[in-house]
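Engineer: predicted structure and sequence below. I'll ask about it afterward.
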Amino acid sequence: MEFFTVMGKVWTEYSSLFLHGLWMTLYMGALTVLISTVSGSLMAMMHRSSWGIGRFKPLHAAAVVYVEVIRGTPILLQLYFFYFMLPQWFPALDLSEFTCVMIACCVNSTAYVCEIVRAGIQAVDAGQTEAARSLGLNSRQAMIHIVLPQAVKNILPALCNEFVAIVKETSLASTFFIGELMTQFKTINGITFRVLEPLTIVGIIYFLVTFVMSKLIALLERRMNASER
């Protein structure tokens, strides 16, 4: 009972810090998904590019290398790399800690969004493209007007799941104390010298956010499937 009593006191006294941390977590997640959706879509187009010099396709090769390197290394390593690399390589930009961390998150998420978009496009029947070409549309027109509208139904739920994953991964950003939930836990822990109580509150907040988001994604998928019938 003492545990729950202390936890209640911690929440009462420091709820503003927890809520600020929640806001920063959701803000980071939303901003990362927004940016990586654009960059990941462009990367997916590069991955599918057939332009080249002879058999060498530079855009395709660059996209493949990017995706493999990013997906093959841990996000914490990438956070450290960009956190220390950007200020050293681009001192004139005077990048903040938050900006460096956000760039790292976007770089990481772009690789996964690229695969989501690419898989969504590939899931569209190839006959759709052939039919569009037979009607006189070129490859770009067929992609924009025929393939992408159908691919969105495959891509959107996966993007929402990526948002859920990013919300959880932002906890790693607490290494650099930029204000999200785990940073607030460290702050409150330093003030109260209590570990389990604030950590439990943070865990409950993460669970509630991801649980609600997962249910909303499931509802979206059901409605999208129903609209196809």
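Structural biologist: Structure received. Residues are numbered from 1 along each chain as shown.
Engineer: C-alpha from now on. contacts and neighbour counts both.
Structural biologist: Noted.
Engineer: what is the neighbour count of residue 196?
Structural biologist: 14 (other Cα atoms under 10 Å).
Engineer: gap between it and residue 23?
Structural biologist: 22 Å (Cα to Cα, to the nearest Å).
Engineer: what does residue 145 give?
Structural biologist: Separation of residue 145 from residue 23 (Cα to Cα): 37 Å.
Engineer: which of these two has more residues huddled nearby?
Structural biologist: residue 23 (15 against 12).
Engineer: who's in contact with that one?
Structural biologist: If you count contacts by Cα atoms under 8 Å, 6 or more residues apart in numbering, residue 23 has them with residue 180.
Engineer: ok, 10 Å please
Structural biologist: With contacts defined as Cα atoms under 10 Å, 6 or more residues apart in numbering, the neighbours of residue 23 are 17, 29, 179-181.
Engineer: which SS class is it?
Structural biologist: helix (DSSP: H, G, I helix; E, B strand; the rest coil).
Engineer: how about stretch 175-185: buried residues?
Structural biologist: Residues of stretch 175-185 classed as buried under the neighbour-count rule (16 or more other Cα atoms under 10 Å) are 177-185.
Engineer: pull the distance from the helix or strand that residue 107 is a member of to the chain's centre.
Structural biologist: Residue 107 belongs to helix 97-122 when assigned by DSSP states H and E. Put simply, helix 97-122 sits 6 Å off its chain's centre (Cα atoms, centre = their mean, to the nearest Å).
Engineer: got the angle between the one helix or strand residue 15 maps to and helix 97-122?
Structural biologist: Element membership for residue 15 (DSSP H and E) is helix 2-47. Here the directions of helix 2-47 and helix 97-122 differ by 60 degrees (axes from the mean of the first three to the mean of the last three Cα atoms, to 10 degrees).
Engineer: quick check: next helix or strand after helix 2-47?
Structural biologist: Sequence-wise, the next helix or strand downstream of helix 2-47 (DSSP H and E) is helix 58-71.
Engineer: putting a second one here so we can go through both:
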Amino acid sequence: MNLDFSQIVPYIPFMLKGIWVTLKFVIFSISIGLLLGTILALCKITKLSFLKWLADAYTSIFRGTPLILQLMIIYYAVPQLIGYDISAFLSAVLAFGLNSSAYVSEIIRAGILAVDRGQVEAAQALGVPYQKMMVHIILPQALKNILPALMNEFITLTKESAIVSVIGYLDLMRRAEIVGAKIYRNFEPLLFAGIIYWVMVFILTQIGKRIERRMRQSD
């Protein structure tokens, strides 16, 4: 089969550094996606039609266009308008964070609407302010219902992070491509990168299952 994994051995430390480089921007992206997604979800269930329309329009745009297009617009096109170069790291964080928030907002919105209406009515009857009701009563209950969907979104985000290699960001995928170009062999470094991605996703999946079990036990 003409395979020789010994040639990538000297480059393994270089490729392994890509794990943290990848996880770093994924963590930032997830944080933005979760925060902004929560805000968008609240806007979608509000009685203010303008905020609802704005949140729906945002979701439609980011869900209706390819992630790679959004990434390239932020990295290549936006600097043309503002006259300021955006780093590959910041471009990746913004593109993935903004894109993820559109999907997260739908997940959270569905979770909020799935909470028993009686919980809302009881809180209103007790005079609990809307903000406190959402933070302390509704959102915690919604989180238990949507945790699997949220973990699936974060896992998908981790896998799709390989897209940032197109803008030269030195993530795991980009490092595998560099090694392949240096040794004139692509199968071995790409397979090695694929194994690392699988391990990361497997670990995230197990963490998600453990968190889900603990939340169910706390009911």
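Structural biologist: Perfect, I can see it now. Source: prediction; values computed, not measured.
Engineer: the helix holding residue 15 of the first structure vs helix 58-71, what angle?
Structural biologist: Using the same axes, to 10 degrees, the inter-axis angle of helix 2-47 of the first structure relative to helix 58-71 is 160 degrees.
Engineer: related to what we said a few turns ago, out of the contacts of residue 23 of the first structure, which ones does the second structure keep as well?
Structural biologist: On the basis of both residues aligned by TM-score structural alignment, their matches' Cα atoms under 10 Å, what survives of the contacts of residue 23 of the first structure in the second structure is 29, 180-181.
Engineer: stretch 77-87 of the first structure aligns to what range in the second structure?
Structural biologist: Counting by TM-score structural alignment, stretch 77-87 of the first structure falls onto residues 69-79 of the second structure.
Engineer: compute the first-to-last residue distance for that stretch.
Structural biologist: For stretch 69-79 of the second structure, the first-to-last residue distance is 15 Å (Cα to Cα).
Engineer: equivalent analysis for stretch 88-96 of the first structure, please.
Structural biologist: First residue to last in stretch 88-96 of the first structure (Cα to Cα) measures 12 Å.
Engineer: list the buried residues in it.
Structural biologist: Residues of stretch 88-96 of the first structure classed as buried by neighbour count (16+ other Cα under 10 Å): none.
Engineer: what residues does it touch?
Structural biologist: Contacts of stretch 88-96 of the first structure with the rest of the structure, by Cα under 10 Å, 6+ apart, involve 82-83, 85-87, 102, 178.
Engineer: quick one on the thing from earlier: tell me what the helix holding residue 107 of the first structure is packed against?
Structural biologist: helix 2-47, helix 58-71, helix 75-89, helix 148-169 (3 or more Cα pairs under 10 Å, 6 or more residues apart in numbering; DSSP states H and E).
Engineer: residue range for that helix in the second structure?
Structural biologist: So helix 97-122 of the first structure sits over residues 88-113 in the second structure, by TM-score structural alignment.
Engineer: what residues sit buried inside the matching stretch?
Structural biologist: Those buried within stretch 88-113 of the second structure under the rule 16+ other Cα under 10 Å are 88-89, 91-112.
Engineer: count of neighbours near whatever residue of the first structure lines up with residue 133 of the second structure?
Structural biologist: Under the alignment (TM-score structural alignment), residue 133 of the second structure maps onto residue 142 of the first structure. Here the count is done by other Cα under 10 Å, and residue 142 of the first structure has 19 residues near it.
Engineer: doesn't residue 124 make contact with residue 142 of the first structure?
Structural biologist: No: using Cα atoms under 10 Å, residue 142 of the first structure is not in contact with residue 124; the gap is 12.0 Å.
Engineer: which neighbours do the two have in common?
Structural biologist: residue 148.
Engineer: could you check how many residues crowd around residue 38 of the first structure?
Structural biologist: For residue 38 of the first structure, using other Cα under 10 Å, the count is 14.
Engineer: check contacts around the equivalent of it over in the second structure.
Structural biologist: Aligned by TM-score structural alignment, residue 38 of the first structure pairs with residue 35 of the second structure. Neighbour list for residue 35 of the second structure: 29, 97, 101, 104-105 [criterion: Cα under 10 Å, 6+ apart].
Engineer: now flag whichever of the residues you listed is closest to residue 192 of the second structure.
Structural biologist: Nearest to residue 192 of the second structure among the contacts of residue 35 of the second structure is residue 29, at 24.7 Å by Cα to Cα.
Engineer: residues in contact with the equivalent of residue 153 of the second structure over in the first structure?
Structural biologist: Correspondence of residue 153 of the second structure to the first structure, assessed by TM-score structural alignment: residue 162. Neighbour list for residue 162 of the first structure: 29, 32-33, 109, 112-113, 116, 156, 168 [criterion: Cα under 10 Å, 6+ apart].
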